[in-house]
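Asker: heads up, no residue letters with this:
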């Protein structure tokens, strides 16, 4: 069963610098809140166990205890930078806030306990007209924090398969490059951009390429184009009786599976044209979830479910 992480786009677009282990710790905390139905508010003390970290990210269980312990120490000092407008004056504003206001490690069980700050909680939990969801499995094999951040930025544009221009300085912040690191473009491309693109192409569900934009001889930004990788088609199961033509077998899904796959289907570029005018992602997903209960309508979604790896 695919494990889905959902983040508000405002948070994905925010500029922050996190180490790979710190990013993974946050992703597992979001997953735990979602899977357990606990949800997240300012009082939620979320748990991440070393065994879950090791299993999800394919590392040695013995090492995972030290990894999450160190990540918990680093995460306490990390902050998010986000931008908005003053509602009274319309002036642009820039804010800094910490990710967590409480975090600890229980040595006996190898468990990290963490509580997100009140400023970050709404960015994580608000699923309004635009949000991004993706399978944790897609980033579990990425060994670069830059690659994880770039993947998150790209899949916001999954429905169109291309991005607007990412201006260089803001883009550097968004993928987590520290201010004075990789200041030479050749180093930035070698150690950040090209490395991240290669990892995404090898380990995730999309294939991406980029184009650089210049003013004179100076590179000022990048645009990206990507497409979802095709999966081998499986033979479609059918059944026949003496009185009816061949029909597809009904898809058997749990309520949880139906909700997860409806959310993913709603964001597939192949299905975007079927969204009704004025219908946002959440509303589209709710309609798909209802249609997946209807055996006749299920037939339409089978090819798309196969692309998402659903087995029936």
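Answerer: Alright, I've got the coordinates. Being a predicted model, the structure only gives us computed values, none of them experimental.

Asker: Please count neighbours and contacts with C-alpha atoms only from this point.
Answerer: OK.

Asker: Do a quick rundown of the helices in the chain.
Answerer: Along the chain, counting by DSSP state H, helices occupy 9-13, 20-36, 50-57, 61-75, 120-125, 137-140, 145-155, 168-174, 185-188, 194-203, 255-266, 281-291, 295-307.

Asker: Now do the fourth one against helix 50-57, angle only.
Answerer: Same thing as helix 61-75. Computed by axes from the mean of the first three to the mean of the last three Cα atoms, to 10 degrees, the angle separating helix 61-75 from helix 50-57 equals 100 degrees.

Asker: Residue 30: what's it in contact with?
Answerer: By Cα atoms under 8 Å, 6 or more residues apart in numbering, residue 30 lies in contact with 5-6.

Asker: gap between it and residue 83?
Answerer: Applying Cα to Cα, to the nearest Å, the value for residue 30 to residue 83 is 23 Å.

Asker: what's the answer for residue 48, then?
Answerer: Noted for residue 48: a distance of 30 Å to residue 83, by Cα to Cα.

Asker: neighbour count winner among these two?
Answerer: Per other Cα atoms under 10 Å, whichever of residue 48 and residue 83 has more neighbours is residue 48, with 22 against 14.

Asker: Spatially nearest residue to the more buried one, not counting backbone neighbours?
Answerer: residue 112 (5.2 Å; Cα to Cα, 6 or more residues apart in numbering).

Asker: got the contact list for that neighbour?
Answerer: Each residue near residue 112 by Cα under 8 Å, 6+ apart is listed here: 47-49, 68-69, 72, 103-106.

Asker: again, only using 6 Å
Answerer: 47-48, 104-105 (Cα atoms under 6 Å, 6 or more residues apart in numbering).

Asker: Contact partners for the spatially closest residue to residue 168 that is not a sequence neighbour?
Answerer: Leaving aside its sequence neighbours, residue 168 sits nearest to residue 221 (Cα to Cα, 6+ apart; 4.4 Å). Contact analysis of residue 221 by Cα under 6 Å, 6+ apart lists 166-168, 212-213.

Asker: Look at residue 147 and say how many residues are nearby.
Answerer: 23.

Asker: ok, now how distant is it from residue 284?
Answerer: For residue 147 relative to residue 284 (Cα to Cα), the value is 29 Å.

Asker: Repeat that for residue 30.
Answerer: Distance from residue 30 to residue 284, by Cα to Cα: 23 Å.

Asker: same deal with residue 159?
Answerer: For residue 159 relative to residue 284 (Cα to Cα), the value is 13 Å.

Asker: the more surrounded of those two?
Answerer: Applying other Cα under 10 Å to residue 159 and residue 284 shows that residue 284 carries more neighbours, namely 20 against 16.

Asker: structure B:
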């Protein structure tokens, strides 16, 4: 049985913290399509479903204007079938688990059909704790993978924080940032990682989502090992 996708961007994307910190090599639209699919999973669901969406609706939702959209979507579904997500359990000494994102993902006759892999059930179904949620629309308006992934990392950490005077701090290690943004073998110099990934991502999040996020390096023996992000609540910023 196939279910038509709900396209309400105000609904929540909910997944386990381990999955949100996972590593995968996805394009921006592939990432957004997966998050759209994850948004379909309901709190009361006990199994994953197969979903369908019309390509014109998908193009509008993801703001795809390419004249080669049919070929692009076909290529995207092929890659999503092949792509693997590496998921840890919070212990750096443990080996990552490897899962396919999808067990079914195809484009045919104007319709995209997608089903998340059953191996992802523990990370998506009946979550009681250690999970992250955010409104899908928040990432739909972001234009880079780095911005989406940095936003997800920060939101994941914010769920465990209590705002003091509507301000919270989030510490992210370089390892966490590199894994989530798939830059473990890119921008080897931390200064370059900051410019190409962190600076651009946080600037976009602040501009598009109305946060006021600043950050400073965390050092150990003069070596930068991570960054501390100070996040001001959107409710405390004039105009939001």
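Answerer: Good, I have the coordinates. Keep in mind the model is a prediction, meaning the values are calculated, not measured.

Asker: For the contacts of residue 112 of structure 1, give me a markdown table that also has distance to residue 291 of structure 1.
Answerer: Putting the contacts of residue 112 of structure 1 into a markdown table (distance: Cα to Cα, whole Å) gives the following:
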| residue | distance to residue 291 of structure 1 |
| --- | --- |
| 47 | 35 |
| 48 | 35 |
| 104 | 44 |
| 105 | 44 |
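
Asker: residue in structure 2 matching residue 183 of structure 1?
Answerer: Counting by TM-score structural alignment, residue 183 of structure 1 corresponds to residue 188 in structure 2.

Asker: sorry, that was for residue 30 of structure 1
Answerer: Counting by TM-score structural alignment, the partner of residue 30 of structure 1 is residue 38.

Asker: Same check on residue 7 of structure 1?
Answerer: Looks like residue 7 of structure 1 aligns to residue 15 there (TM-score structural alignment).

Asker: Skipping its backbone neighbours, what lies nearest its match in space?
Answerer: Closest to residue 15 of structure 2 by Cα to Cα, 6+ apart is residue 124, at 5.1 Å.

Asker: Aligned to that neighbour, what sits in structure 1?
Answerer: With TM-score structural alignment as the criterion, residue 124 of structure 2 matches residue 124.

Asker: Isn't that match up against residue 7?
Answerer: Yes: using Cα atoms under 6 Å, residue 124 of structure 1 is in contact with residue 7, at 5.2 Å.

Asker: Pull the number of nearby residues for residue 215 of structure 1.
Answerer: By other Cα under 10 Å, the residues close to residue 215 of structure 1 number 8.

Asker: Distance of it relative to residue 122 of structure 1?
Answerer: Counting by Cα to Cα, the separation of residue 215 of structure 1 from residue 122 of structure 1 is 38 Å.

Asker: So which bits of stretch 73-88 of structure 1 are buried?
Answerer: By 16 or more other Cα atoms under 10 Å, the buried positions in stretch 73-88 of structure 1 come out as 75-76, 78-82.

Asker: With stretch 25-37 of structure 1 instead?
Answerer: 25-34.

Asker: what does stretch 283-291 of structure 1 give?
Answerer: Buried residues in stretch 283-291 of structure 1 (16+ other Cα under 10 Å): 283-285, 287-289, 291.

Asker: can you list these in JSON lines and add distance to residue 11 of structure 1?
Answerer: JSON lines is the format used below for these (distance: Cα to Cα, whole Å):
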{"residue": "283", "distance to residue 11 of structure 1": "21"}
{"residue": "284", "distance to residue 11 of structure 1": "22"}
{"residue": "285", "distance to residue 11 of structure 1": "21"}
{"residue": "287", "distance to residue 11 of structure 1": "26"}
{"residue": "288", "distance to residue 11 of structure 1": "26"}
{"residue": "289", "distance to residue 11 of structure 1": "26"}
{"residue": "291", "distance to residue 11 of structure 1": "31"}
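
Asker: Would you mind checking which of those is nearest to residue 190 of structure 1?
Answerer: residue 285 (38.9 Å; Cα to Cα).

Asker: Might you report the residue contacts of residue 93 of structure 2?
Answerer: So residue 93 of structure 2 contacts nothing (Cα under 6 Å, 6+ apart).

Asker: Return the residue of structure 2 aligned against the residue nearest to residue 168 of structure 1.
Answerer: When structure 2 is aligned by TM-score structural alignment, residue 221 of structure 1 is paired with residue 226.

Asker: Now do the same for residue 71 of structure 1: its match in structure 2.
Answerer: Using TM-score structural alignment, residue 71 of structure 1 sits opposite residue 76 in structure 2.

Asker: Check the gap between its match and residue 4 of structure 2 for me.
Answerer: As judged by Cα to Cα, residue 76 of structure 2 and residue 4 of structure 2 stand 19 Å apart.

Asker: now residue 78 of structure 2
Answerer: Distance of residue 78 of structure 2 to residue 4 of structure 2, given as Cα to Cα: 20 Å.

Asker: How about residue 115 of structure 2?
Answerer: 12 Å.

Asker: again with residue 174 of structure 2
Answerer: 40 Å.

Asker: These two - which one has more neighbours?
Answerer: Neighbours of residue 174 of structure 2 and residue 4, each counted by other Cα under 10 Å, are more numerous for residue 174; the result is 19 against 12.

Asker: Can you find the partner of the more buried one in structure 1?
Answerer: Under TM-score structural alignment, residue 174 of structure 2 pairs with residue 168 in structure 1.

Asker: correct me, but that match touches residue 218?
Answerer: No: using Cα under 6 Å, residue 168 of structure 1 is not in contact with residue 218; the gap is 10.5 Å.

Asker: So what's the residue count around residue 16 of structure 1?
Answerer: Counted with other Cα under 10 Å, the neighbours of residue 16 of structure 1 add up to 22.

Asker: my read: it touches residue 77, true?
Answerer: No: at 11.6 Å, residue 16 of structure 1 does not count as touching residue 77 under the criterion of Cα under 6 Å.

Asker: Next one: the residue nearest to residue 15 of structure 2 from residue 133 of structure 2, what distance?
Answerer: 11 Å.

Asker: Likewise for residue 238 of structure 2?
Answerer: 25 Å.

Asker: which of those two has more neighbours?
Answerer: Neighbours per residue, other Cα under 10 Å: of residue 238 of structure 2 and residue 133, the larger number sits with residue 133, 18 against 7.
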